[in-house]
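S.K.: no sequence for this one, just the structure:
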């Protein structure tokens, strides 16, 4: 009887061990299946998210426009009698996104829309670089300090283009005392963001609103509007009656 009992108990233990192993294997298989399904769902969601990223974000990923003010430099004492000074810029874009069409050589009066390199001349958005905003803090005419001065630039041309980037130089000869005489002024330049998601930086407004209503239109208002580039500034003194 003792031997038979021991054999029966041993068999019971073997059956219990086999059941436990089967349960463990089933649990492991279920866990693995669940984990695999979760990973597959996450991958599918990531694929869907990537597919839904606006074209402009995918195209510009890892690169953004940049602006450099070549002249005047911060701290310069520039011009005579409020005029006779220049604003000179380099604007670099991811190639294919600048909106630049062709070079221009333009100006007021008889120089406006004149061959051989015609271009419009006046405040507002520049059709040659339609994403650029240029502000001067002492602008009192036009639409005030929020006026985009980009379309007053006289010479616009492509200076460098490679597979990744395109650089445009933009130059304005300030020939009239539009921004005061013997006064400090801040020049602010930026490329506005691709607000309409068409893959081109061509959304600069004619006037930048005073978003925070502090009486000034400056870098903070540009950032509120949306900028794609750095915001470049130069604080300068516009000379009055001086002898060069």
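M.R.: Happy to help now that I have it. Since the structure is predicted, the reported quantities are computational estimates derived from the model, not experimental observations.
S.K.: switch to C-alpha atoms for all contacts and neighbour counts from now on
M.R.: Fine.
S.K.: Just the element for residue 45, please.
M.R.: Following DSSP states H and E, the helix or strand that holds residue 45 is helix 2-52.
S.K.: any idea which helix or strand comes after that helix?
M.R.: Next along from helix 2-52, by DSSP H and E: helix 55-60.
S.K.: Helix or strand: which one has residue 190?
M.R.: With DSSP H and E as the criterion, residue 190 is inside strand 183-191.
S.K.: In the helix or strand just after that strand, which residues are buried?
M.R.: Note on strand 183-191: by DSSP H and E, the next helix or strand toward the C-terminus is helix 219-225. Using 16 or more other Cα atoms under 10 Å as the burial criterion, the residues of helix 219-225 that qualify are 219, 221, 222, 223, 225.
S.K.: List the residues that contact the last one.
M.R.: Contact analysis of residue 225 by Cα atoms under 8 Å, 6 or more residues apart in numbering lists 192, 208, 211.
S.K.: residues near the second one, how many?
M.R.: For residue 208, the count of nearby residues is 23 (other Cα atoms under 10 Å).
S.K.: do you know how far it is from residue 86?
M.R.: 22 Å (Cα to Cα, to the nearest Å).
S.K.: Check the first one too.
M.R.: When distance is defined by Cα to Cα, residue 192 is 22 Å away from residue 86.
S.K.: Mind checking which of these two has more residues around it?
M.R.: residue 192 (25 against 17).
S.K.: Ignoring the adjacent residues along the chain, who's closest to that one?
M.R.: residue 227 (4.2 Å; Cα to Cα, 6 or more residues apart in numbering).
S.K.: A further structure is provided below for comparison with the first:
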């Protein structure tokens, strides 16, 4: 009887170890596949500000989004759809020399493949804000080339948020990516004005961008928008 119990226990432990090893191998293979996908991406997004856990801004404004996009391959500026450098902003700063660019929610006229979302973006049809799916890329103030080689081009993009368009006193998630070449014209210029809730889960997030199609990694930053004044 004891030998029978011992044998069953040994078999149970052995089966458990087999399952654990199989799960570990599967997880390793999956992680390697994910890394391979990132490595093979045609663009890489890196967000410098805000950082995870930041308490940013004052009265819902005055916080930065500072990011770089590294486009891989030859003829980088053209492939990126980069139509010009820009120094822009609201009112009298909008689309004026020396580096004009339009300033409004939606697809960026200078870097038209970029999509930038916050999970708390307001809904205001008069100002063209359609909630969390609103692409905020065309609100960026500064766009320039920070590094350029034969096989890669780095574009830097910066925005100081001038109004509480993502709320105040709220936790939010910033999501940034480069949309894939959806029309196959060889240029990353297919970011939408508004990202749809493709998976119908009531949220606009990285899952929806994956369904839409991306050419880069998807960067997400979770932070707090400060409601206190200066």
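M.R.: Perfect, I can see it now. Note that the coordinates shown come from a computational prediction; the quantities given were computed from them, not determined experimentally.
S.K.: Need the three-state assignment for residue 122 of the first structure.
M.R.: At residue 122 of the first structure the chain is in coil, as set by DSSP: H, G, I helix; E, B strand; the rest coil.
S.K.: Contacts only, for the aligned residue in the second structure for residue 64 of the first structure.
M.R.: If you follow residue 64 of the first structure across to the second structure using TM-score structural alignment, you land on residue 42. Residues near residue 42 of the second structure by Cα under 8 Å, 6+ apart: 71, 72, 73, 215, 216.
S.K.: Considering the residues you listed, which is situated nearest to residue 141 of the second structure?
M.R.: Minimum separation from residue 141 of the second structure among the contacts of residue 42 of the second structure (Cα to Cα) is found for residue 71, which lies at 20.1 Å.
S.K.: ok, the closest one - how many residues close by?
M.R.: The number of residues packed near residue 71 of the second structure is 26, by other Cα under 10 Å.
S.K.: Same question for residue 177 of the second structure.
M.R.: Residues lying near residue 177 of the second structure (other Cα under 10 Å) number 27.
S.K.: Identify the residue nearest the counterpart of it in the first structure in space, chain neighbours excluded?
M.R.: Counting by TM-score structural alignment, residue 177 of the second structure lines up with residue 190 in the first structure. Nearest residue to residue 190 of the first structure in three dimensions, chain neighbours excluded: residue 231, at 4.9 Å (Cα to Cα, 6+ apart).
S.K.: aligned partner of the one you found in the second structure?
M.R.: So residue 231 of the first structure corresponds to residue 218, using TM-score structural alignment.
S.K.: From residue 147 of the first structure, how far out is the match of residue 177 of the second structure?
M.R.: For residue 190 of the first structure, the distance to residue 147 of the first structure - Cα to Cα - is 13 Å.
S.K.: circling back: of the contacts of residue 42 of the second structure, which are reproduced in the first structure?
M.R.: With both residues aligned by TM-score structural alignment, their matches' Cα atoms under 8 Å, the contacts of the contacts of residue 42 of the second structure that the first structure also has are 71, 72, 215, 216.
S.K.: thought the last one was touching residue 188?
M.R.: No: using Cα atoms under 8 Å, residue 216 of the second structure makes no contact with residue 188, being 10.6 Å away.
S.K.: so which of the buried residues of helix 219-225 of the first structure comes closest to residue 196 of the first structure?
M.R.: Closest approach between these and residue 196 of the first structure, by Cα to Cα: residue 225, at 12.8 Å.
S.K.: Hmm, residue 95 and residue 162 of the first structure touching each other?
M.R.: Yes: look at residue 162 of the first structure against residue 95 with Cα under 8 Å: they come within range, at 7.4 Å.
S.K.: From the neighbour counts alone, determine which of the two ranks first.
M.R.: The residue with more neighbours, out of residue 162 of the first structure and residue 95, is residue 95; 17 against 9, by other Cα under 10 Å.
S.K.: Which residues are in contact with that one?
M.R.: Contacts of residue 95 of the first structure by Cα under 8 Å, 6+ apart are 161, 162, 163, 164, 165, 166.
S.K.: Filter the residues you listed down to the buried ones and hand me the PyMOL line.
M.R.: Only the buried entries of these go into this PyMOL selection, using 16+ other Cα under 10 Å:
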select buried, resi 165+166
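S.K.: what's the closest of the contacts of residue 225 of the first structure to residue 140 of the first structure?
M.R.: Among the contacts of residue 225 of the first structure, and counting by Cα to Cα, the member closest to residue 140 of the first structure is residue 208, at 14.3 Å.
S.K.: Which residue in the second structure aligns with the closest one?
M.R.: Using TM-score structural alignment, the equivalent of residue 208 of the first structure in the second structure is residue 195.
S.K.: my hunch is that residue 153 of the second structure is in a strand, does that hold up?
M.R.: Yes: membership of residue 153 of the second structure in a strand is supported by three-state DSSP.
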